[in-house]
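S.K.: below is the structure, and that's it, no one-letter string:
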C-alpha cells in the first residue's frame, strides 16, 4: 500500500525541482552530462565530513556536520531527480527493477552477513 505514496512523493519532488529550475531559466544548463557531473560532485562533497572518522556515526559527527550532511544529501537527491527527469527515467520503477536484479545476484540465504561482491561467490 505504501508504494503509491512513494511515487507521489518522488513526483512532488520532481515538480518542485522543475519549478525551481524554470523560475531561474536554468534548464538550458541541465544536460544529462552536466547533471551527472553535478551529481558526482555533490556525492563527493557528501564524503568530506566523513573523511578520517573511525565510523562516521552520528555521535562522531555532531550536530553541525550532520546538518551539512543533510544538505549534501538533499543536493544529491535533487540532482538525481533532475537527471531522471531529463532522461525520462521513472526512479520508482528503476528501483523496483534493480531490487529484483539485486535479489537474484545476492540471495539472502547465501549472502547473509557477507559483504563480498556477487562475482566473488562460488556457486
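M.R.: Received, thanks. Predicted model, so just to flag it, every value in this text is computed and none were measured.

S.K.: alpha carbons only for contacts and neighbour counts from here, please
M.R.: Fine.

S.K.: give me the neighbour count for residue 74.
M.R.: When neighbours are counted by other CA atoms under 10 Å, residue 74 registers 14.

S.K.: roughly how far apart are it and residue 42?
M.R.: The gap separating residue 74 from residue 42 is 9 Å, by CA to CA, to the nearest Å.

S.K.: put this next to the first one:
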C-alpha cells in the first residue's frame, strides 16, 4: 500500500512525464528550481507581517517548493519519512531541550 507521499510523488511524475519534462528535471536543475520557488514563497511575505501574507500565494509557492523537493528525493530513492526522522534525531542531539528550549541560538552557541 502506498503512503500519501508516495501517491503524491506518483501524481507529480505523471504530470511531468505527460509533458516530457523529465529531461529537464535532473537533480541540479531541481535544486535550482527549489531555490527559485523558495524565493517566490519569501516574496509572499515581503513587507508584510505573517498575518498579512496572501495564503493563496503561499499555498501556490509552497506546492512548487514541495514539487521540486519531492522529485529530488524520488531521483535518489530517498524515503521522506526516514530522512526527516534521521534529521530530527541529529537535531535533537545538537539541540538538547535543556539547552535549546526557548532559544534561537545555533547549536554551537548554546
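M.R.: Arrived safely. Here the structure is a predicted model, which is why all the values come from computation and not from measurement.

S.K.: superposed, what's their TM-score?
M.R.: The TM-score (TM-score structural alignment, normalised by the length of the second structure) is 0.94; 110 aligned residues with a CA RMSD of 1.4 Å.

S.K.: now check the second structure for the residue matching residue 33 of the first structure.
M.R.: Structural alignment (TM-score structural alignment) places residue 33 of the first structure against residue 28 in the second structure.

S.K.: now residue 95 of the first structure
M.R.: In the second structure, residue 95 of the first structure lands on residue 84 (TM-score structural alignment).

S.K.: secondary structure class for its match?
M.R.: Following DSSP: H, G, I helix; E, B strand; the rest coil, we place residue 84 of the second structure in the helix state.

S.K.: what's around it, how many residues?
M.R.: With other CA under 10 Å as criterion, residue 84 of the second structure counts 11.

S.K.: same question, residue 87 of the first structure
M.R.: Residue 87 of the first structure has 11 neighbours, counted by other CA under 10 Å.

S.K.: which element is the residue located most distally from the centre of the second structure on?
M.R.: Distance from the C-alpha centroid of the second structure peaks at residue 98, with 28.2 Å (CA atoms, centre = their mean). Assigning secondary structure by DSSP states H and E places residue 98 of the second structure in helix 97-100.

S.K.: in the first structure, which residue range corresponds to that helix?
M.R.: The aligned range for helix 97-100 of the second structure is 108-111, by TM-score structural alignment.

S.K.: check the mean deviation of the matching stretch from the second structure.
M.R.: Following superposition, stretch 108-111 of the first structure is found to deviate from the second structure by 1.3 Å on average (mean CA distance after the TM-score superposition for the first structure).

S.K.: how about the nearest residue to residue 95 of the second structure, chain neighbours excluded?
M.R.: Nearest non-adjacent residue to residue 95 of the second structure, counting by CA to CA, 6 or more residues apart in numbering: residue 107, 5.8 Å away.

S.K.: most centrally placed residue in the first structure?
M.R.: By CA atoms, centre = their mean, the first structure has its centre lying nearest to residue 77, at 5.3 Å.

S.K.: residues in contact with the counterpart of residue 42 of the second structure in the first structure?
M.R.: Using TM-score structural alignment, the partner of residue 42 of the second structure in the first structure is residue 47. The contact partners of residue 47 of the first structure, by CA atoms under 8 Å, 6 or more residues apart in numbering, come to none.

S.K.: sounds good, over and out.
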